[in-house]
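Participant: just coords:
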């Protein structure tokens, strides 16, 4: 009887797993159809899609430089890896040519976002040396922004811009954790530990200074570049200095999960869990798992949701579940299911051919509010791919 019961349960688990796998595959096929329209437009315009404007027309990246320019080719590489359709590869290559020369920029920290998510995927999938060299060049440019006194990579320059108007000297944003993946990757590619040492130092400094006791993160810390002292702890895109900007919490969760992947240092895994528990147990965390744009926004529940935060959180939790005996798997799948619903996934041909609706760029700046965003789609597709891998 026990043997029959065990066999039945194993069969039931297999059926349920296959059903989930089938659902994931169906979602990815639908995404392929939707994004094919965006691929055509991108090639026609010779530009990279970022969002849509108030008229519902595609908003292209802001040339000559845009921190989101790597997400579209990264998305195309993920679709190529899945489908082996050469059109996706061609679209990725065409997009990358538009910004490859940015690999040598030393005036911004977003080289990790831009190059690891595009050329990094190209190198992993194809193994071609040309992509490897671009990653190395970008990492070399990025580490010029590292300050030993502070122990961090500077996020934004503060010369003749809105950052300088705030009196900042050496701003470091929580988003910057995501750029460390480029350094970890290049350390493995080259065997040069310099990149990894800088990444670890930045991660440790951020862990020590950027977080509150409950596991929530400030958005911006401004440092004195000469002494390393903290000048202020503030926000740029959140509701208030002491609030928890949702995408910032998502970057933090993803960032320390990624740090554990490369270092196997348990303190990063434990810290990622602390951040996850803050998010998942927050009293303002919605039942569907798609956060409001800020956990402390004043008019909850009448505040904007941010599907981009949800997609990043889902992808991070799926990876974190690999290191925690699937502790966060149900939470991740719940978020994915919500994003896959009609409430957040656009009808075929609608939404400028982007997949997800209802993301938020920056409410304080009045920019990209309740629109699709290329990075929301990127992390949603990454989450689905990770979910598919876990079901195989």
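Facilitator: Sure, I can see it. Treat the numbers as computed from the prediction; the structure is a model and nothing was measured. Numbers count the residues shown, from 1 in each chain.

Participant: switch to C-alpha atoms for all contacts and neighbour counts from now on
Facilitator: Fine.

Participant: quick one: the strands in the stretch 1-150 of the chain?
Facilitator: 49-52, 58-60, 146-147 (DSSP state E, counting those that start in this stretch).

Participant: which other helices and strands contact the last one?
Facilitator: Spelled out, it's strand 146-147. strand 152-153 (3 or more Cα pairs under 8 Å, 6 or more residues apart in numbering; DSSP states H and E).

Participant: deepest of the strands of the stretch 1-150 of the chain, which one?
Facilitator: strand 49-52 (a mean of 24; mean count of other Cα atoms under 10 Å).

Participant: Give me the nearest residue to residue 292, chain neighbours excluded.
Facilitator: Nearest non-adjacent residue to residue 292, counting by Cα to Cα, 6 or more residues apart in numbering: residue 305, 4.1 Å away.

Participant: Return the residues in contact with the one you found.
Facilitator: 290-293, 358-360, 370 (Cα atoms under 8 Å, 6 or more residues apart in numbering).

Participant: Residue 353: how many residues sit nearby?
Facilitator: When neighbours are defined as other Cα atoms under 10 Å, residue 353 has 24 of them.

Participant: Next one for the comparison:
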């Protein structure tokens, strides 16, 4: 594993230098489809993952050119600190500026993170006791998605590092509301809960990117696992630890989890075993399991570590990892964005790379 991690970071450094050449000024990289780079505006929810990945690369390699590119990528997304159009500020600004601050200690980065938390807090709905994910539209009144758990990390961190304590309070309230309404008895999660914004009552339990309202969308299970593990880190509330363990056991014991432990895009997808995989879900789950292993012991710790190890070996294999100079410069192949919307199917995705690099770093830091 030591050799694999070192090799993967060396490969990733070279590959991302190739990727950097495909990004037009002012945009952020997302994918590579039909032999063309796909880049998006900074308001896209994934805009922070590129710079975040670059900071992970810098942390491991100390390559000055990659640091320079990471700083340039931060400048591009800096205006997002005042954005209030969706719930994704944590993805956008903490994966990026959070890692930058952790590695450099620059106060200007911390200020931007604090401002971003303030922007995200504007989406908290007291009647619902949750942060509204998307704006009201023809499908939803007040939708809250399981992905939203990920954006609480920034809120917690700001409160714990000299910012307003209300952000952490909001995170805890949101987590408790999600715990109550998003989960089934088997610890699987719905994707979207639509609330009545006046009463806070649940109107509908549904999906947007999953196979069916009642299915377990794989990346959503990953967000849930990562989210409650992270909430335990910040609060030490045993309820969150119990939830994270329950989600982990649901994933790892599911009869539809393949032998290489990289999930199909939905645990209940039609056409298994021929359904598309989602490498991004595998990377997120691996990273989350490695952290969860830090809070468990004995057989359970070994189970989580061993499963994450299998996922990393799978993702590092030619079955999922691209060759140098191919795949548009992205590291991993075979992710699935939104299958029911016919969007980003069997392609590289920037966040798959981010959580893969994070999983490699976590394994090295905690288990080697």
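Facilitator: Arrived safely, thanks for sending. All values derive from a computational prediction rather than experimental measurement.

Participant: Which stretch among the strands of the stretch 1-150 of structure 1 approaches residue 345 of structure 1 most closely?
Facilitator: With Cα to Cα as the criterion, residue 345 of structure 1 lies closest to strand 49-52 of the strands of the stretch 1-150 of structure 1, at 14.6 Å.

Participant: what does the closest one correspond to over in structure 2?
Facilitator: Mapping strand 49-52 of structure 1 onto structure 2 (TM-score structural alignment) gives residues 29-32.

Participant: Now that stretch on structure 1. Mean distance?
Facilitator: Per the superposition on structure 1, stretch 29-32 of structure 2 and its aligned residues are separated by 0.7 Å on average (mean Cα distance after the TM-score superposition for structure 1).

Participant: Of the contacts of residue 305 of structure 1, which ones are shared with structure 2?
Facilitator: Shared with structure 2 under both residues aligned by TM-score structural alignment, their matches' Cα atoms under 8 Å, the contacts from the contacts of residue 305 of structure 1 are 290-293, 358-360, 370.

Participant: which of those residues lies closest to residue 221 of structure 1?
Facilitator: Out of these, the member with the shortest distance to residue 221 of structure 1 (by Cα to Cα) is residue 293, at 20.0 Å.

Participant: To which secondary structure element is residue 239 of structure 2 assigned?
Facilitator: Assigned by DSSP states H and E, residue 239 of structure 2 belongs to helix 238-252.

Participant: all helices of structure 2, in order?
Facilitator: 2-19, 49-61, 64-77, 89, 99-104, 107-121, 152-160, 166-181, 218-235, 238-252, 279-294, 298-316, 350-367 (DSSP state H).

Participant: quick revisit: with distance to residue 112 of structure 1 added, can I get the strands of the stretch 1-150 of structure 1 in a markdown table?
Facilitator: Formatted as a markdown table, the strands of the stretch 1-150 of structure 1 follow (distance: least, Cα to Cα, whole Å):
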| stretch | distance to residue 112 of structure 1 |
| --- | --- |
| strand 49-52 | 18 |
| strand 58-60 | 20 |
| strand 146-147 | 14 |
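
Participant: In structure 2, what sits opposite the residue nearest to residue 292 of structure 1 in the alignment?
Facilitator: By TM-score structural alignment, residue 305 of structure 1 lines up with residue 277.

Participant: Please consider this matter closed, and thank you.
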